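Colleague: Build me a structure from this.
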Amino acid sequence: MVHTCVVVRCKHRKTAGSGISFYRFPTDEERRQKWINAIKREPGWMPNDGSRLCSAHFISGKQSRNPLSPDYVPSVFPDTTSPDKKRKRTALERFEKREALKLRRRENAAKETAAQALMTLQTEALEKVQMEQDLQEEAAETLLSLQVHQPSMSCQSAQQASTSTSSPSDTVSAASIELECRRLLEENHHLKETVEHLSLSENSFKDDDKVKFCTGLPSLTLLQTVLQEISPFLNTHPKAVLSKFQQLLMTLMYLRLNLCNQDLAYRFNVNCSTVSRTVNSVIDVLYARLVPMAVFWPEREELRKTLPIVFRSVYPKCTVIIDCFEVTMERSSDQRAKSQTYSSYKARNTLKYLIGVAPQGAIIFISKGWGGGRASDKHITENCGILYKLQPGDEVLADRGFNIHDSVGVYGATLKKPAFTKGKSQLSKEEAETTRKLASVRIHVERVIGLVRQKYEVLNGPVEICKLMRKDENMTTFDKVVHVACALTNLCTSIVPFD
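Modeller: Purely as a prediction, here's the structure:
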């Protein structure tokens, strides 16, 4: 039997087989009265216990058992206007969103409760294991102390005495207990050594090879010297999770290995936010304390006294060798920034830095980062501040792209760069010889750039956009990273031989 809609003039009465559901008139009194009040607009009709109402009279197409839902009672009838239907649908969507939010909150609360219970069980299990280990260590120490307090009794006499006063089974049991205690002591000692070796603490860095791999510095002595220099300015909070050594180590490992924050968080057993905050603060300290000591423009007399032999014969007045290098960066969502930093040479978005290297191989100048696509070598050189450090009579070695003869000449210095073949079939003999000599010494700046990027892989990119926001002194975080990497490289042995 096909039930028809209780509303006499309902058009859904003949479409019961086309997805229309029918709901029996409720029997509970409270809901029954709400239904009656809702359908009073149908004149001359009063529902009874056998009446049914189709799903078309509900907003969502089905009834709800939740008293707070708009579909708890029928509300859509032929005389319901479109604005009223729209408001009802909006109210239903708002109700469903609230219910979904309540469900997620209940699920999250259940997950948190389960996680807390699991943590409690793990803590209890660890405490139980620790208590058992303490009891075993105490028993072993007691046994050893008894052996120490009886030095006069030799092993043979002790065995004879025990044999005469105890049964063979007791003797075997005591010997097995003693062997087990010794085994546990050795295992405990071995585990302590393993944990100490795997932990990233100061005691575990006694090998210079490990220091060189993790930090790029050649020895533990140099690492301790750097730590001693910046230690008063590091985080000294009594509840700090990381020690001062670990703060410096984490930062150097980020520079050296280009590890992400999550990797460092796993290695040091801290949160990602702690890693980011620690690395940024230590970078600021190194930039303020170490960079001025390691990256500076030396006096001319000092440069002349320590000038390498290879420069004395060809360029005795050489003061600095300049060049630029580019670091890849993440692509910005800003179209203007994307076009300004796109480098056609690298075919990607890059930052460009100008570096100045002394003939001795030390980095004596490093500029701020410039957009790799729009900024030319000449523009960076004329606006980064390196020309202010030149004195009359100085010689500057550069590549062909540095067309800065006039800019250098304003300060009384001389620019030396390879000759061009533009407009010529080939270079003359004198030009070829000069270019060869220049290339033999100018190559040192490229070697230094390669050393810095090989020693500290963070300079190979890609640079995160968040590290390119200018904070203080018009310096970005990555600008400070580049300066610190150059300062740390200057602390190592120079790649340019003096002889």
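
Colleague: Only C-alpha atoms from now on, for both contacts and neighbour counts.
Modeller: Will do.

Colleague: Near residue 275, how many other residues are there?
Modeller: Neighbour count of residue 275, defined by other C-alpha atoms under 10 Å: 24.

Colleague: shouldn't it be in contact with residue 267?
Modeller: No. Here residue 275 does not reach residue 267: they are 10.5 Å apart, not a contact under C-alpha atoms under 8 Å.

Colleague: Find the helix or strand that residue 324 is a member of.
Modeller: strand 318-328 (DSSP states H and E).

Colleague: ok, residues contacting that strand?
Modeller: 300, 303, 311, 348-359, 372, 377, 394-399, 442, 445-446, 449, 459-463 (C-alpha atoms under 8 Å, 6 or more residues apart in numbering).

Colleague: Using ChimeraX, define a selection of the buried residues within those.
Modeller: Under the burial definition 16 or more other C-alpha atoms under 10 Å, those of the contacts of strand 318-328 that qualify are selected in ChimeraX by:
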select :303,311,348,349,350,351,352,353,354,355,356,357,358,359,372,377,394,395,396,397,398,399,442,445,446,449,459,461,462,463
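
Colleague: Now, the contacts of strand 318-328 that are in strands?
Modeller: Judged by DSSP state E, the contacts of strand 318-328 include 348-357, 395-397 as members of strands.

Colleague: Report the two of those residues separated the most.
Modeller: 348 and 395 (33.9 Å; C-alpha to C-alpha).

Colleague: Following up with a second sequence; could you model it the same way so I can compare the two?
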Amino acid sequence: MGRTCCVVSCNARSHNHKGRKLDNGLSFCGFPSWKKLQGGIVSDITKRRRMARLAAVRHPKIKFASIQRYMKVCSRHFHSGEFFDHLLLVMRKIRFYCIITATETAKKQKQTFSFSQISSHPDKVNYYTGLPDAATVLFLEALLSKFDLQYHFDWNVQIMPLIDQLLLTLMKLRLNCGILDLATRFNCSRATVTNIFTTISSALYDILYVGMMENNIPSRVKNQTSLPVCFQPFPDCQIVLDCTEVAVSNTERLDTQSHLYSHYKGRTTLKALNGVAPNGVITFASDLYGGSTSDKAITADCGVLQQLQPGDVVMADEGFTIRDILPEGVSLNIPTLLVNGQFTVQEVNHNRLVASARIHVEHSIRLKTFAILTYIPYQYKKHANKILKVGVCLTNLQKPILREIA
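Modeller: Below is the predicted model:
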């Protein structure tokens, strides 16, 4: 089909009257289209180019909104003698930039840490969460999904799936990762990290501790159904008591420093009493006290004695001088202290049996596998009680140490 230049006073044609193509070196191009749907910048540029081409043609019958596709302009009217769409080059650069940006965004999204990246690797699940396998983590997620979460900062976190919010919380408990570290790993703000950790840890406290463990020490009859061999000499043992200390940052007030200072640890700490059943399950966890508080004072105040029944036996180490505060009918089993310079045969055998049983229980107190319980950051000091008790509950979800219990 022959083409004719529509510029006023121009008679250039691509073919002669017989339909044969003329070898005149001319090329013909149409009017620039107005790309209204490709963004404000492209829309404005293409509209201006269309209007400029229309003004240069000066054809009275050609209107902006009704330019026919067959209307062409020959190359005589371009400065270079050849039509070149500079916008096409610009558009190619824009598309290239968009591709690069989309690729970088995809890479950033891939770098966001998530549970799906570790769920098929039990060793990674255990390392990052302190729990034995992915099924245990998913069990906790199922409990959380049924719980009415009240976010700490009064704004909901919608950019992250619940399973990854749980993973973030468990990583803070297990590894005590810094706030900025977690924000970088999960591609979110530091405020979001704090909001998630405080909210999810509080929810786990309500679900696992308040709902399942608080004021619920098993009876010695129930303990006897899963009594390890090393506790056979102590069938009436109800609970083994032990204290754990958690380091905290110093405070500016001297009286508070004195209350928190632990001579045993040589620094400011918080201290809690844990009660462990013979089978290694932690069945009692007290609130945290200042590091200077004695084991006896914590035992008397924390409420564990009120849950004991006549006939129960409490096992502890020699530092627990609590015999005089035990309820009536409850006895204390601790290693015999050296009085006359030499133990009797009976005392040696007794101490050996107690030590054997206590070592098993002390191995079961694996709270410190959660690194946050070796040092609680300053900003979470007021949440320390909940953090400790969540750590206790998560420890109970770990695999037993002894094969006879597993």
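
Colleague: hmm, back to that, and the ones in strands among the contacts of strand 318-328 of structure 1, which is closest to residue 92 of structure 1?
Modeller: Distances from residue 92 of structure 1 to those, taken by C-alpha to C-alpha, are shortest for residue 349, at 48.9 Å.

Colleague: Not counting sequence-adjacent ones, nearest residue to that closest one?
Modeller: Leaving aside its chain neighbours, residue 349 of structure 1 sits nearest to residue 342 (4.1 Å; criterion: C-alpha to C-alpha, 6 or more residues apart in numbering).

Colleague: what do we get in structure 2 for the one you found?
Modeller: Alignment note (TM-score structural alignment): residue 342 of structure 1 maps to residue 261 of structure 2.

Colleague: Now that that match has come up, it's in contact with residue 254, right?
Modeller: No. Between residue 261 of structure 2 and residue 254 there is no contact under C-alpha under 8 Å: 10.3 Å.

Colleague: who's more crowded, the two?
Modeller: residue 261 (21 against 10).

Colleague: contacting residues for the residue nearest the centre of structure 1?
Modeller: Nearest to the mean C-alpha position of structure 1, by C-alpha atoms, centre = their mean, lies residue 261 at 2.0 Å. Residue 261 of structure 1 makes contacts with 272, 275, 276, as judged by C-alpha under 8 Å, 6+ apart.

Colleague: Tell me the counterpart of it in structure 2.
Modeller: Aligned partner of residue 261 of structure 1 by TM-score structural alignment: residue 179.

Colleague: can you tell me how far its match sits from residue 193 of structure 2?
Modeller: 7 Å (C-alpha to C-alpha, to the nearest Å).

Colleague: Can you list the residue ranges for helices in the stretch 301-450 of structure 1?
Modeller: 309-312, 335-341, 377-383, 405-410, 429-455 (DSSP state H, counting those that start in this stretch).

Colleague: Tell me which of those sits nearest to residue 118 of structure 1.
Modeller: helix 429-455 (43.6 Å).

Colleague: Tell me how far that closest one lies from the chain's centre.
Modeller: 36 Å (C-alpha atoms, centre = their mean, to the nearest Å).

Colleague: go on, stretch 338-357 of structure 2?
Modeller: With C-alpha atoms, centre = their mean, you get 48 Å for stretch 338-357 of structure 2.

Colleague: One more: stretch 174-183 of structure 2?
Modeller: Centre to centre, stretch against its chain (C-alpha atoms, centre = their mean), the figure for stretch 174-183 of structure 2 is 8 Å.

Colleague: ok, now stretch 365-382 of structure 2?
Modeller: Using C-alpha atoms, centre = their mean, the offset of stretch 365-382 of structure 2 from its chain centre is 16 Å.

Colleague: What's the end-to-end length of it?
Modeller: 24 Å.

Colleague: ok, back up a step: quick one: average offset of the strand holding residue 324 of structure 1 versus structure 2, please.
Modeller: Strand 318-328 of structure 1, aligned to structure 2 and superposed, deviates on average by 0.9 Å (mean C-alpha distance after the TM-score superposition for structure 1).

Colleague: which part of structure 2 lines up with that strand?
Modeller: Using TM-score structural alignment, strand 318-328 of structure 1 pairs with 237-247 in structure 2.

Colleague: ok now the matching stretch, how far from the chain's centre?
Modeller: On C-alpha atoms, centre = their mean, the centre of stretch 237-247 of structure 2 falls 29 Å from the chain's centre.

Colleague: buried set for it?
Modeller: 237, 238, 239, 240, 241, 242, 243, 244, 245, 246, 247.

Colleague: Just put those residues in TSV and tack on distance to residue 131 of structure 2.
Modeller: TSV is the format used below for the buried residues of stretch 237-247 of structure 2 (distance: C-alpha to C-alpha, whole Å):
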residue	distance to residue 131 of structure 2
237	28
238	27
239	25
240	24
241	24
242	23
243	23
244	21
245	22
246	21
247	23
